[in-house]
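1. Provided below are the primary sequence and the corresponding predicted coordinates.
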Amino acid sequence: FPGVETHANALSNLFIERARNLGAKVDPSAPGFLRTSPHEETIMGLVLIVLGFVFSGFIAYYGSIAGLFIALGTIGAVYFFDKYYFFQEGIVVASVFPMALVILQFVTLTFYKYFTEEKTKRELKTTFEKYVSPAIVNEVLADPENVELGGKKVNLTVMFSDVRGFTTISEKLDPRELSDLLNSYLTPMTNLVFANRGTLDKYMGDAIMAFWGAPVHFPDHAVHAARCALQMLEKLKVLQAEYRAKGLPEIDIGIGLNTGEMSVGNMGSDTVRSYTVMGDAVNLGSRLEGINKTYGTRIIISEFTYLEVKKHFICREIDWVTVKGKNIPVRIYELMAERPNSSATAFPPGPDRSVLEEGFQLYHEQRFADAQAFFKRALQVDPHDAPSQLYLERCEDYITTPPPPGWDGVYAMKTK
């Protein structure tokens, strides 16, 4: 009916006291034509319940944009359903209620989702802004569902760096000088961790613990960690020059890298927590940092990290070792330099790596006199090459006192 006739018809029903709002059926023989339907309230209640579940699910899983299209589609469907039954069947459907419910649910759930997501983002930002660079924080906030704070096992790369002889250095400085020195060292080193997509785990006095691959995972985390380690050595040269100019003690560092499966998450007490990594792979990384003291190196990486970075970095095998508390030997490598490109073969200044590798092979074959010749050649090129000097001394010892039967060349570390 045209609008005027519809209103006139409704007014007629009011006059004859037969108007009903819900589920009325046309009766041509009766004046006023409307009849109530006894199932109207039940049907409408079920419809409202179903709509509530549908909208909750769609907005929760597909977002507000998808929910908006569903809301508009539902309102349109109810509108055409209403018109069809009114004109074709003579039934007046109370369509205003489901339409109003759709709008109310959409607005309510959208606001709820917005505020809960904002709360989650605030929590994530508070958690990570002190551990990672702003760029990584933005990546976390852009896709918070991929971040799990409760703890999970992931393949990551961990780094430990430590200042050599820091106890002796600290005894020579007053508290203010010591604080300034430590801050001037930790600040640029931490910036390098962030610049290479790393996550700062913690400071342990003068030591830095960091890891790569969480909270945002990326497959080449070992490459970023290795690059950061080399950049830290380059930055150290700049700092040493500054310390000399100021009359401060020069510092040196050792770095250990290991790649493997680690537990990562927000760990701690009910009141204080930190985003950290734990596991055997983490412990090995810590041990490797300390092993630098034995071999006179600055950066030692495990065989697991080496497999991930060998196409990008120049490394040389140093030894097979078992760290304290473990029985399984691990091959360790010295990280020397980054290749100009993935196919580069040039090596940094120092002994030819092929000479060192040949000597290393002869050493493990117990041909100690032959191995000596190669290590002497290496020392002629670089008299300060500590690993070559160490193996030369080992060869001399084994020539004097041969190793026991079953010797496999694995060196057991006695200290951490």
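-> Perfect, I can see it now. What you see is a predicted model; the values in this text were computed from it and never measured.
2. From here on, just use CA atoms for contacts and neighbour counts.
-> Fine.
3. So in this protein, which helix runs the longest?
-> helix 40-84 (DSSP state H).
4. Which elements pack onto it?
-> helix 96-128 (3 or more CA pairs under 8 Å, 6 or more residues apart in numbering; DSSP states H and E).
5. and the angle from the longest helix of the chain to helix 96-128?
-> The directions of helix 40-84 and helix 96-128 differ by 100 degrees, with axes from the mean of the first three to the mean of the last three CA atoms, to 10 degrees as the criterion.
6. Now the closest residue to Phe160 other than its chain neighbours: which helix or strand?
-> What sits nearest to Phe160 in space, not counting adjacent residues and going by CA to CA, 6 or more residues apart in numbering, is Met209, at 4.8 Å. Using DSSP states H and E, Met209 sits within strand 207-212.
7. outside of that strand, which residues touch it?
-> 156-163, 186, 193, 197-203, 221-222, 224-225, 277 (CA atoms under 8 Å, 6 or more residues apart in numbering).
8. just checking, next helix/strand downstream of that strand?
-> Trace forward from strand 207-212 with DSSP H and E and the next one is helix 221-246.
9. buried stuff in that following helix?
-> Within helix 221-246, the residues that count as buried by 16 or more other CA atoms under 10 Å are 221-233, 236, 239-240, 243.
10. What of stretch 119-136?
-> Neighbour-count burial for stretch 119-136 [16+ other CA under 10 Å]: Lys121, Leu124, Lys125, Thr127, Phe128, Tyr131, Val132, Ser133, Ile136.
11. Distance across stretch 379-387, terminal residue to terminal residue?
-> 10 Å (CA to CA, to the nearest Å).
12. how distant is it from the center of its chain?
-> The chain centre lies 40 Å from the centre of stretch 379-387; the measure is CA atoms, centre = their mean, to the nearest Å.
13. quick one: buried residues of that stretch?
-> In terms of neighbour count (16+ other CA under 10 Å), stretch 379-387 has its buried residues at Leu379, Asp385, Pro387.
14. Put this next to the previous one:
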Amino acid sequence: MRRIGGRDIVAAILIALLTGAIFTSPPLQTLQGLSLDILTAMRWKLVGDSRDPATSPVVVVAIDGETYDTPPFKGSPTQTWTREIGRVLGSITEGGAKVIGFDVIFPSSIEQSEIPFGDAALGSRMKGFDRDYLIALRKLSDGGKLVLGEILSNDHPEGPYPAQRLAVRNNVRALNVHTDPDDVIRRMPLSFSIEGKPVPAMAVELAARANGAKPEIAPSGATELSGYAIPSAVSNTSTLNFRGMGRDVPTYSFADLRACTEKGDRDFFRRAFEGKVVLLGSILNFDDRKLTSMRLSGGYDGTPGARCALPISTAAASKPRSAIAGVFVHATAVRNLMEHDAVTELGFPMRTILTIAFAAIIACAACLLAPSGALMAWFGLTLAYAAIAVSAFVHALALPLTEPALASLAALAIMIGYRFVLADRDERFLRRSFAYYLAPEVIETMVASGKMPALGGEMRNVTMFFSDLSGFSSIAEAMTPVELVTLMNEYLSAMTDIIQSHGGYVDKYIGDSIVAMFGAPADDPAHARNAVRAALKCHEKLAELNAGNPAFAGHGLSHRIGLNSGEAVVGNIGSRRRFNYTVMSDTVNVASRLEGANKYYGTAIMASETTMTQSGDAFAWRELDAIRVLGRGEAIKVFEPRAEKSAESAEQAKVTAVYAEGLARWRARDFAKAADAFGQMAKADPASALFARRAAAFTANPPPPDWTPVNALEGK
């Protein structure tokens, strides 16, 4: 995971603002409707609808295919059905229906026909044919039980013929629906302006009559019905809640109801229609089909109601369809209004804010994570948000779904592009520059830290690591070039792997020598400890190579390692045309001298007091001496790391203790006792043997009074 800088945060915010504004802008308004469609489908698939259709306050009387295939309607023009329609409407009203709405329009009467029939027009011979029908309409209308439908249009208006209007005292309401730009019906108009006055739409009129109330305009501007403030994201509309996908509305075949009227089964009409709002409409496969929010999962033309007189139709069972009969759009609107269940949509400001916030989260994730990880984060967060949106939609609250998902995906792509072009240039440069010098995990640590090496140089506290093979020149002279290259490759590879695995950076190889540093370019607070641990591991590894690697057989290689910690200039140093990432300072020179000083004491690893102090208490140490290296006037105390503190053997501890006693005697000018102490371990420990000889010499010839216990080394 990379670190976010101030520039990245600003970029994420700007990208989120841009994508959020784009995907909620008017040109992409269809995304708002698509969200409703997806939420409707997901709610149906995941939750369904547990309501019993029998509890629906709305039912549909369907002029269906069965009606057209059943006498007396079979083969008859619809204008001749009016008498039977009037009789069925009377039975429905007697059954206790609250109000009946027409989703069918009879724009003309057979009485108006101009077709010749004998020596007179058919219409003149059929005078009075609609009389009983018009009387039934007048009776129902006067009782407030009937509303006819019409289509308002500037070009092609369609309404009931004048005699019907007169019969119902112009009690006619508009059936127009609100169609979105993608030709999908998701909302229903609440009212229409007719002759300068607002007139309720059919659905509002039916719900108002059923509730015994009138629609009113609240101070907030919302339309209220029986105290219910109808939510309206688009002005003067109600968003349809297709909770039951049409299956929540019982549907009765008009043919069966006509037969039931003939049968005189009043109880059936009471059971089916008492207290209900009834919509009369067509559900033919070729007539008045509407695309709605149910289009993705499919809607149903109602649930077949109980039968009264005719046997169950042999027609195929109802299957989900992308387009449903228009009467069910109105039935859904009426039920939403009566049950206070219309969908509440967020307004444009809230949709935009939510979209921008989601895009900002994903943009930040894309800034923090690798592209694949960011894509997985987008997928996971989108799923989680979709689950929240579906849960909210169960309660009729529609959160934007497609806008946040698409805006955040766009933000993800743009942020990845931003990182590739701008933000990650330094990281790519770093990876290319150090790919052959640092272990991958060290590069990752350096990238994650956000602290890049300054071009040209910077002061860093580091630990320098110098190693050199002992007596290698004489060994190399006895080997063929192929054998020498094989040996060196094996040795350098093994040592480099250890150095890099402990966070070190190999600066250069000089023949058989290795120059490395810890603490740069990767920032490592424990660089001294890691350098000491790497030195111990390198020493152990060389012993393994001598014992088991064929290239090392018979050579018995040994090496010397010098460690020193301190401030140094690290960076790209060189000419304008050629430079290396390297280090320069006195810290480097001292480490090099300590590597060479090992040969005086017969030790493999020597570290300065600074390195010993900075490594903490992780190791068992012994102080070797105080020395003055070539080219440096100040004395340096030097130490040998014996082992990890928990891994120090009893023999090592004994040697360290005896050596410390001898060194204390030596510095106190008690050379005889110092010689005795060092002599105890002289055979097993070269450093003790060195001091035993020096102490014995001073015992015989004591140094002058101004002598100091500092060993001045004359060579490198």
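-> Good, I have the coordinates. Remember, predicted model here, so these are calculated numbers, not experimental data.
15. Could I get the TM-score for this pair?
-> After superposition, the two chains reach a TM-score (TM-score structural alignment, normalised by the length of structure 1) of 0.72; 328 aligned residues with a CA RMSD of 2.8 Å.
16. still on that earlier bit, mind telling me what the residue nearest to Phe160 of structure 1 corresponds to in structure 2?
-> Alignment note (TM-score structural alignment): Met209 of structure 1 maps to Val515 of structure 2.
17. do the same with Phe218 of structure 1
-> Mapped onto structure 2 by TM-score structural alignment, Phe218 of structure 1 lines up with Asp524.
18. count of neighbours near the residue nearest to Phe160 of structure 1?
-> When neighbours are defined as other CA atoms under 10 Å, Met209 of structure 1 has 24 of them.
19. how much does the longest strand seen in structure 1 stray from structure 2?
-> Of all segments of type strand in structure 1, defined using DSSP state E, the longest is strand 253-268. Comparing strand 253-268 of structure 1 with its match in structure 2 after superposition yields a mean distance of 0.7 Å (mean CA distance after the TM-score superposition for structure 1).
20. And for Lys113 of structure 1, nearest residue in space, chain neighbours not counted?
-> Ala60 (7.2 Å).
21. distance of the counterpart of the one you found in structure 2 from Tyr418 of structure 2?
-> Superposed on structure 2 with TM-score structural alignment, Ala60 of structure 1 falls opposite Arg7. For Arg7 of structure 2, the distance to Tyr418 of structure 2 (CA to CA) stands at 11 Å.
22. who's more crowded, the two?
-> More crowded of Arg7 of structure 2 and Tyr418, by other CA under 10 Å: Tyr418, with 18 against 9.
23. for the more buried one, what are its contacts?
-> Tyr418 of structure 2 neighbours (CA under 8 Å, 6+ apart): none.
24. What's the separation between it and Ala363 of structure 2?
-> Taking CA to CA, one finds Tyr418 of structure 2 at 10 Å from Ala363 of structure 2.
25. any idea which element the residue nearest to the spatial centre of structure 2 lies in?
-> Of all residues in structure 2, the one closest to the mean position by CA atoms, centre = their mean is Trp378, 2.2 Å from it. According to DSSP H and E, Trp378 of structure 2 maps onto helix 371-394.
26. so that helix matches what in structure 1?
-> The aligned range for helix 371-394 of structure 2 is empty, by TM-score structural alignment.
27. of all the buried residues of stretch 379-387 of structure 1, which comes closest to Asn341 of structure 1?
-> The nearest member of these to Asn341 of structure 1, counting by CA to CA, is Asp385 at 25.7 Å.
28. Matching that closest one against structure 2, which residue comes up?
-> Using TM-score structural alignment, the equivalent of Asp385 of structure 1 in structure 2 is Asp685.
29. could you measure that match against Lys645 of structure 2, distance?
-> Taking CA to CA, one finds Asp685 of structure 2 at 20 Å from Lys645 of structure 2.
30. what's the answer for Ala229 of structure 2, then?
-> Where Lys645 of structure 2 is concerned, Ala229 of structure 2 sits at a distance of 78 Å (CA to CA).
31. Those two: which is more packed in?
-> Between Ala229 of structure 2 and Lys645, counting by other CA under 10 Å, Ala229 is the more crowded of the two (19 against 13).
32. returning to that earlier point: surely the residue nearest to the centre of structure 2 meets Ile362?
-> Yes: between Trp378 of structure 2 and Ile362 there is a contact at 6.1 Å, judged by CA atoms under 8 Å.
33. joint contacts of those two?
-> Shared contacts of Trp378 of structure 2 and Ile362, counting by CA under 8 Å, 6+ apart, come down to Ser408, Leu409, Leu412.
34. With adjacent residues omitted, what lies nearest to the first one?
-> Excluding the flanking residues, the one nearest Ser408 of structure 2 by CA to CA, 6+ apart is Ala359, at 3.9 Å.
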